[in-house]
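J.: dropping the sequence and predicted coords here.
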Amino acid sequence: MARITYQDIPNGMFEHLRTIEDFITGSSLNQQLIEIIRLRTSQKNGCAYCVDMHHKELKHLGETDLRLSSLCVWEDTPYFTEEERAVLYFTDALTKLNRKPIPDTIYNELLSFYTKEEICYITLTISQSNTWNRLMKTFEFTPGNYKADE
């Protein structure tokens, strides 16, 4: 049972957050990469509702079971490209902040594969996912009911 229901949420709150989602989706980033970022962020934050949602979205986009089940241990697997690995290192670092700047090694690895504009979108995707995770951890929406668009 949700602590805070859709009816309790201030008018416009989700709509404004969805505007940012549309901005991210309209970027040059691949939708599958966006969803991998969202799922990884949700795993790091322990957000069951968001893990369920982004797992289903990735399945809908054709992601393999092997990569989905291995994302939580991505560093120890060969299933992710170097580009994805650079994003996953950055996702992990930006999701679990340690009061220090993001290391140059992590940022420079991103620059090997992505433009500064794309890094801005990647950063916003991670930040937005963290926002949603924190909302869902507070609201306690029930996981399992999300349906990816058919």
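T.: Noted; the coordinates are in hand.
J.: contacts and neighbour counts: CA atoms only from here.
T.: Fine.
J.: now do the same contact list for the residue nearest the centre of the chain.
T.: Centroid-nearest residue in the chain, with C-alpha atoms, centre = their mean: Arg38, separated by 1.3 Å. Going by C-alpha atoms under 8 Å, 6 or more residues apart in numbering, Arg38 touches Cys50, His54, Thr125, Ile126, Ser129.
J.: for Ala86, state which of those is nearest.
T.: Checking those against Ala86 with C-alpha to C-alpha, the nearest one is Ile126 at 13.3 Å.
J.: contact partners for that closest one?
T.: Residues near Ile126 by C-alpha under 8 Å, 6+ apart: Ile37, Arg38, Thr41, Thr91, Leu94, Thr95.
J.: switch to 10 Å and redo it
T.: Contact partners of Ile126, counting by C-alpha atoms under 10 Å, 6 or more residues apart in numbering, are 34, 37-42, 87, 90-92, 94-95, 120.
J.: what's the separation between the residue nearest to the centre of the chain and Gln31?
T.: Distance of Arg38 to Gln31, computed by C-alpha to C-alpha, to the nearest Å: 11 Å.
J.: overlap in contacts of these two?
T.: Leu58.
J.: ok so, going back, would CSV of the contacts of Ile126 with distance to Leu66 and secondary structure be doable?
T.: Putting the contacts of Ile126 into CSV (distance: C-alpha to C-alpha, whole Å; DSSP: H, G, I helix; E, B strand; the rest coil) gives the following:
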residue, distance to Leu66, secondary structure
Ile34, 18, helix
Ile37, 17, helix
Arg38, 18, helix
Leu39, 14, helix
Arg40, 15, helix
Thr41, 18, helix
Ser42, 18, helix
Val87, 19, helix
Phe90, 22, helix
Thr91, 20, helix
Asp92, 20, helix
Leu94, 25, helix
Thr95, 24, helix
Cys120, 29, helix
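J.: comparison target, given below:
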Amino acid sequence: MKLRMNHREANPAGFQSLLKLEESAKKMGLDPILYELIKIRASQINGCSFCVDMHTSDLRNMGETEQRLNLIVVWRDAPIFTEKERAVLALTEAVTLISEAGVPQDVYDEVRRHFSESEFVALIITINAINCWNRIAISTGMYPGCFDI
């Protein structure tokens, strides 16, 4: 594999603007585990190996089990995720694949059962941030370890 370009160096202002979005999302009060579940699930859907690797490592470092990490991709069939986590994963999928069906009312209703309006906005900002990172990583050819050289 070959990195097409280092987007950080090619456009530092663009990179900084995304970092600001990321920093803002992190400060919106979401549970760190939910935050990382969003990052991993969106990255799985988008096929971003760089981000899947980074965020599974982050969640592992927070004490997450290998079983839960392995089952994120099939969360609907794995009873080890809480109702709240399931709601977040469903919303992550809906927003990531928004052109397919929008955000169905039942997904919205389930998320709102667990989260306030402010928290809902924090969730969708977090989902949008990782989708942006995924698209940059994939477009520029990023892969796990590409900046370790």
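T.: Sure, I can see it. Values in this document were obtained by computation on a predicted structure and should not be read as measured data.
J.: before we move on, back to that, would CSV of the contacts of Arg38 of structure 1 with distance to Leu61 of structure 1 be doable?
T.: Converted to CSV, the contacts of Arg38 of structure 1 look like this (distance: C-alpha to C-alpha, whole Å):
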residue, distance to Leu61 of structure 1
Cys50, 16
His54, 10
Thr125, 18
Ile126, 19
Ser129, 18
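J.: residue ranges for the helices of structure 2, please.
T.: Using DSSP state H, the helices of structure 2 run over 7-10, 12-26, 32-46, 49-61, 66-71, 83-96, 98-101, 105-114, 117-139.
J.: how about those, which one is nearest Gly145 of structure 2?
T.: Among the helices of structure 2, the nearest to Gly145 of structure 2 by C-alpha to C-alpha is helix 49-61 (7.7 Å).
J.: what packs against that closest one?
T.: In terms of contacts (3 or more C-alpha pairs under 10 Å, 6 or more residues apart in numbering; DSSP states H and E), helix 49-61 of structure 2 is packed against helix 32-46, helix 66-71, helix 117-139.
J.: now do that helix against helix 117-139, angle only.
T.: Put simply, helix 49-61 of structure 2 runs at 130 degrees to helix 117-139, going by axes from the mean of the first three to the mean of the last three C-alpha atoms, to 10 degrees.
J.: what sits up against helix 49-61 of structure 2?
T.: Looking at what lies outside helix 49-61 of structure 2 - C-alpha under 10 Å, 6+ apart - the contacts are 32-46, 62-66, 68-70, 72, 130, 133-134, 137-138, 141-146.
J.: in ChimeraX, select just the buried ones from these.
T.: The ChimeraX selection below is limited to those of the contacts of helix 49-61 of structure 2 classed as buried (16 or more other C-alpha atoms under 10 Å):
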select :34,35,36,37,38,39,40,41,42,43,44,45,46,68,69,72,130,133,134,137,138,141,142,143
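J.: list the contacts of stretch 70-79 of structure 2.
T.: By C-alpha under 10 Å, 6+ apart, the surrounding residues in contact with stretch 70-79 of structure 2 are 37-38, 40-42, 44-45, 56, 67-69, 80-82, 85-86, 89-90.
J.: ok now that stretch, how far from the chain's centre?
T.: The chain centroid and the centroid of stretch 70-79 of structure 2 are separated by 16 Å, computed with C-alpha atoms, centre = their mean, to the nearest Å.
J.: in it, which residues are buried?
T.: Using 16+ other C-alpha under 10 Å as the test for burial, stretch 70-79 of structure 2 gives Ile72, Val73, Trp75.
J.: so Cys47 of structure 1 touches Lys137, yeah?
T.: Yes: counting by C-alpha atoms under 10 Å, Cys47 of structure 1 touches Lys137, with 6.2 Å between them.
J.: quick one: common contacting residues for the two?
T.: By C-alpha under 10 Å, 6+ apart, Cys47 of structure 1 and Lys137 have no common neighbours.
J.: look up how far Glu117 of structure 2 lies from Arg76 of structure 2.
T.: Separation of Arg76 of structure 2 from Glu117 of structure 2 (C-alpha to C-alpha) stands at 25 Å.
J.: to clarify, my last question referred to Lys39 of structure 2.
T.: Distance from Lys39 of structure 2 to Glu117 of structure 2, counting by C-alpha to C-alpha: 21 Å.
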